[in-house]
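*Asks:* would you be able to build a 3D model of this:
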Amino acid sequence: MNTAERLIESTRELLWERGYVGTSPRAVLERAGAGQGSMYHHFRGKRELALAAIRRTAEDLRERAEEQFGGPGTALDRITAYMRRERDVLRGCPVGRLTQDPDVMADAELRAPVDDTLRWLRGRLAEVVAEGRDRGELDPATNPDLIAAALVAALQGGYVLARAADSTEPFHQAVAGVLTLLADRSTTGSD
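*Replies:* Sure thing, here's the model as predicted:
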């Protein structure tokens, strides 16, 4: 991994752990094992490096989600695979956590990949729900946009509840609850 990549990866981890303000250039350089001038050789400053890191995190989230969304099975099977996939629950969502960072939210350019990714996630989930509805797997009255919003809210809210309780149980309950509600709309009898 070259120096620029090490800087981006280190920034990704630090943003997830500490947020934007807590991610100092010095901490990035130490984590990346890079020399003092290397950050400014590859990036104009902390903001540009943070933007590259946020974009990379967003891309990674999309790619990982698409593995389940584009996989085999019914719409409910694919949504369940996504909702129940392995996650570091107590660390929270690396994209969703950025919504709680006032410095990221105050900067339109830093906020854009966060908003775009969460909007993409709702849209992609709505597509999968619509596929299931259109194939007769879900009740014809199912509203894909509302279901997608509820699924994303359950995930993000589940992270918050888990972190507050210092336990993964509230997250798993939120996921199980929203999946139960979705399964109740199923016409195939799977859960």
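*Asks:* CA atoms for contacts and neighbours, from now on please.
*Replies:* OK.
*Asks:* and A106, how close does it get to H172?
*Replies:* 31 Å (C-alpha to C-alpha, to the nearest Å).
*Asks:* do R62 as well
*Replies:* Distance from R62 to H172, by C-alpha to C-alpha: 21 Å.
*Asks:* next: E48.
*Replies:* 36 Å.
*Asks:* look at those two and report which has more neighbours.
*Replies:* More crowded of E48 and H172, by other C-alpha atoms under 10 Å: H172, with 18 against 15.
*Asks:* one more to line up against the first:
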Amino acid sequence: MSTPERLIESTQELLWERGYVGTSPKAIQQLAGVGQGSMYHHFSGKPDLALAAIRRSAEQRMAQADQELSGPGTALERITVYLRRERDVLRGCPVGRLAQDPDVVADETLVRPVAETFAYLRARVASVLDEGRERGELDPGLDPVATAATVIAVLQGGYVLARAAGSVEPFEQAVEGAVALIAARAAD
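*Replies:* Predicted coordinates for the structure are as follows:
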């Protein structure tokens, strides 16, 4: 793996674990196994490297969601695959945690890929739900945009509940509740 890749991956991991303030250049360098000169050769500083790491995390979440939501099956089946996929629930969402980081939110450049990720996820889920309505799989009265926002909120809120409880159970309950709500709108 190249030095820039090691730096980006290490920064992704530290941002997820510690947040922006807790991710020091020294910690990044240690985790990546590179010296200070290597870091500053490839990136102008911590903000530049953090932006690359946030963008990478965002791209990974969007690609994973797109893969799950583009799979075979009905709209309900694809949404269910997306909701039920294996996650490191007690660590939270690597992008969602950044939305709760005051230093990331306060920086227009750093928060942009976070906001774009959630906008993409809402739109992608809405398109699957809309497709389900058009194919007669879901109630035509279902609002795909509002329901998609609910799906994303359930996931992010589920992470928060699970972390607070120190248990994956609240997350799993939230996911199963969302699946049941959408299933209740499935066409007979």
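*Asks:* could you get me the TM-score between them?
*Replies:* Scored by TM-score structural alignment, normalised by the length of structure 2, the superposition of the two chains gives a TM-score of 0.99; 188 aligned residues with a C-alpha RMSD of 0.5 Å.
*Asks:* in structure 2, which spans are helices?
*Replies:* 3-18, 25-32, 36-42, 46-69, 75-84, 96-99, 102-105, 108-134, 144-165, 169-183 (DSSP state H).
*Asks:* just checking, what packs against the fifth one?
*Replies:* Using 3 or more C-alpha pairs under 8 Å, 6 or more residues apart in numbering; DSSP states H and E, the elements in contact with helix 75-84 of structure 2 are helix 46-69, helix 108-134, helix 169-183.
*Asks:* nearest to T3 of structure 2, out of the ones you listed?
*Replies:* When the helices and strands packed on helix 75-84 of structure 2 are compared by C-alpha to C-alpha, helix 46-69 sits nearest T3 of structure 2, at 12.1 Å.
*Asks:* for the closest one, name the packing helices and strands.
*Replies:* helix 3-18, helix 75-84, helix 108-134.
*Asks:* which one of the ones you listed lies nearest to A162 of structure 2?
*Replies:* helix 75-84 (14.8 Å).
*Asks:* list the buried ones in the closest one?
*Replies:* Neighbour counts over helix 75-84 of structure 2 (16 or more other C-alpha atoms under 10 Å) mark 75-83 as buried.
*Asks:* mean per-residue distance, it versus structure 1.
*Replies:* On superposition with structure 1, the mean distance recorded for helix 75-84 of structure 2 (mean C-alpha distance after the TM-score superposition for structure 1) is 0.3 Å.
*Asks:* please apply the same query to stretch 146-153 of structure 2.
*Replies:* So stretch 146-153 of structure 2 averages 0.5 Å relative to structure 1 (mean C-alpha distance after the TM-score superposition for structure 1).
*Asks:* circling back: tell me the two of the buried residues of helix 75-84 of structure 2 that are most distant?
*Replies:* Maximum distance among the buried residues of helix 75-84 of structure 2 (C-alpha to C-alpha): 12.2 Å, for A75 and L83.
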